[in-house]
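[1] coordinates only, no sequence provided:
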């Protein structure tokens, strides 16, 4: 019997993830509807909604590049280069004028296509860990989770997450060079992607331990951690020549957004919320929803980590290291607590819920996430009420 052709294998693989693709496209249509309703009912420009929050900075970076000096005010130096570079490339590939709207839609296109790739990769990873049925539920939950709003906005997660998920899948399959290249691209996209460096290092160390240093195939595993450094090292070298310091981006984040790592970040977050709930705050009754969402996100992340620990023998070491790394960053960030965007970055801790919840309970879970996705996104698209 003849072996199936490459086209046939591709069709079979596509059929396996068809449900995830359809749900992803459905959620993108839902978010476009939400943004359109905000435009009509609340009089906010549609293209501005899709570039709200960090998207405004990515759009400016794609248009003007980096400044040559560090400021104590927020600047584009606080953002990594690969995503705005992709925005610029897509915007200039089309025979359209270089306008704010076209740059915005270019960014959303990059994020949207990348989000689809991420959803498919998460489906395949979860199916490999827990079986195909759990993989389908995990892929759907990934699409419906409120953090997936970033795939409908000009946000770098739309590029970083498929690179990270692809790297983890490549490491699981011992594709060391592919994994290293994907990790290197990811570390030029967002600072959170630096967690891929220890992921690649741990994977290579385990391979060397299994097969020994004398094995040529085992030594090839060192390509992954070596290549994972290329993106961030290249960016640091550019910053050194451009601004005079290789850590200009970190300083810009600290000066402009007061971003820093603090083991007591959640304590400070809880104290901030307590002050807003106190009687002295009743003269200014508006509560910062980012504080509420951050604390709820910390609880969800902790629960997800517990469930992931229960399935640790089924989940790859690479996925576990990635999840722990992102979780540490989220739980110790002074400026950006574990909000939906960071939770979806630690995707194994989110989709593991779909492995344990089945049947009617899963349908309720999916519907609740869809409602939260629509409701929270309507706030994220407008003003500064709720970060993605």
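    Yes, it's here. The model shown is predicted, which means the values in this text are computed figures rather than measured ones. Residues are numbered from 1 along each chain as shown.
[2] please make it C-alpha for all contacts and neighbour counts, starting now.
    Fine.
[3] can you show me the strands along the stretch 101-250 of the chain?
    The residue ranges that make up strands in the stretch 101-250 of the chain, judged by DSSP state E, counting those that start in this stretch, are empty, as it has none.
[4] residues near the residue nearest to residue 139 when sequence neighbours are not counted, how many?
    If you skip the residues right next to it in sequence, residue 139 has residue 123 as its closest partner in space, 4.4 Å away by CA to CA, 6 or more residues apart in numbering. As a burial measure, the neighbour count of residue 123 was computed by other CA atoms under 10 Å and equals 29.
[5] likewise residue 364?
    Neighbour count for residue 364, taken as other CA under 10 Å: 13.
[6] the helices in the stretch 251-388 of the chain, which residues?
    For the stretch 251-388 of the chain, the helices defined by DSSP state H, counting those that start in this stretch occupy 265-277, 289-310, 317-332, 340-345, 347-356, 359-380.
[7] what's the distance between the residue nearest to residue 139 and residue 165?
    To residue 165, residue 123 is 10 Å away according to CA to CA, to the nearest Å.
[8] which helix is the longest one in this protein?
    The helix that spans the most residues within the chain, counting by DSSP state H, is helix 100-130.
[9] try this one next to it:
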């Protein structure tokens, strides 16, 4: 009940702020909720992989959409439910670090209100990804290896960024459970969903999946050169507010990761580190980085828990509320005012 109530309040906040900015800019709210990549998922749900560029998008979410009828309303409703599941996952992770009810709620509020969290309410994959990833991390913390392997396997059918969780799973088993055979079975199962889709996609693409990503979205590993160049250009000569907001997230992500060292359970920190490395050390659409980094907001959990533990309740919850409002505004601005895809 706590997770459902919290997710409901935050969803209403995000949509309300989006409605205000949409009205101020003369844009229909409904169109904003199904913008950009949502159109790709809706088209795949109704038509299948009929276009070459559709193969860049993994099948789990559009398949669920298809089962539910394939409409935009079904996608939004599905993600509202998945946001509740994701919120409960964050609360479970905080509970395993010793947080009480207030700490769990604060952690979940902060993690699920990060900039660009509006996509949790749109027909995007982020809510499904977060729900599976966070509960897979709960299973890893609990050392339920086979459950974790199955969930990471399913995650591989949602987004390519399942790779960081596969890597974190392997590293954690090498470090903490290399004598447990169930752990190795979980590791072996974890990449099968991802590999299965890539093999299938490559069989239908003349130049392969990664060539498609490179040609359409400039996505390729370059040790962070493109990210560093983009951040430098934005900070020294940029005039676009959206670029500056994205740059702030890009800079804050590794700083928060470093500060969270030893303050999170090892698999959680390893996943956040692997995800940030995967995103920040690659080329691609830089203004989409805040969305791609949403699962790494787990690194903010320790500070949310500390706030409710050390500060007066009114102060702590004011800070949490201010963060949620900031995340809602950044989300709405990037969706309504910013001219490029999120």
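    Arrived safely, thanks for sending. None of the values given here were measured: they were computed from a predicted structure.
[10] that older thread, can you say which of the helices of the stretch 251-388 of the first structure is packed in most?
    Burial among the helices of the stretch 251-388 of the first structure, expressed as mean neighbours by mean count of other CA atoms under 10 Å, is greatest for helix 340-345, which shows a mean of 24.
[11] which strands or helices does it pack on?
    Under the contact criterion of 3 or more CA pairs under 8 Å, 6 or more residues apart in numbering; DSSP states H and E, helix 340-345 of the first structure touches helix 289-310, helix 317-332, helix 347-356.
[12] swap in 6 Å and give it another go.
    Contacts defined by 3 or more CA pairs under 6 Å, 6 or more residues apart in numbering; DSSP states H and E place helix 340-345 of the first structure against no helix or strand at all.
[13] and it against the second structure, how far off on average?
    Superposed on the second structure, helix 340-345 of the first structure shows a mean distance to its aligned partners of 2.5 Å (mean CA distance after the TM-score superposition for the first structure).
[14] so where in the second structure does that helix end up aligned?
    Counting by TM-score structural alignment, helix 340-345 of the first structure falls onto residues 290-295 of the second structure.
[15] trace residue 57 of the first structure over to the second structure, please.
    For residue 57 of the first structure, the equivalent position in the second structure is taken to be residue 40, counting by TM-score structural alignment.
[16] chain neighbours aside, what residue packs nearest to that match?
    residue 54 (6.8 Å).
[17] quick one: map the one you found onto the first structure.
    The alignment partner of residue 54 of the second structure in the first structure, by TM-score structural alignment, is residue 76.
[18] next, count neighbours for its match.
    Here the neighbour count serves as a burial measure; for residue 76 of the first structure (other CA under 10 Å) it reads 24.
[19] what does the one 3 residues further on give?
    Around residue 79 of the first structure there are 23 other residues, counting by other CA under 10 Å.
[20] residue 22 of the first structure matches what in the second structure?
    Under TM-score structural alignment, residue 22 of the first structure pairs with residue 5 in the second structure.
[21] what do you get for residue 362 of the first structure?
    Using TM-score structural alignment, residue 362 of the first structure sits opposite residue 316 in the second structure.
[22] in contact with that match, which residues?
    Taking CA atoms under 6 Å, 6 or more residues apart in numbering as the criterion, residue 316 of the second structure is in contact with 307-308.
[23] and it, how far from residue 101 of the second structure?
    14 Å.
[24] nearest residue to residue 170 of the first structure other than its sequence neighbours?
    Once its chain neighbours are removed from consideration, residue 170 of the first structure has its nearest residue in residue 179; the separation is 5.1 Å (CA to CA, 6+ apart).
[25] now for the one you found, how many residues are close by?
    Using other CA under 10 Å as the criterion, residue 179 of the first structure is surrounded by 29 other residues.
[26] isn't it up against residue 168?
    No - under the criterion of CA atoms under 6 Å, residue 179 of the first structure lies out of contact with residue 168, with a separation of 7.1 Å.
[27] can you give me the helices in the stretch 101-250 of the second structure?
    For the stretch 101-250 of the second structure, helices defined by DSSP H, counting those that start in this stretch occupy the ranges 101-111, 126-141, 145-155, 163-176, 181-189, 192-204, 209-217, 225-237, 241-259.
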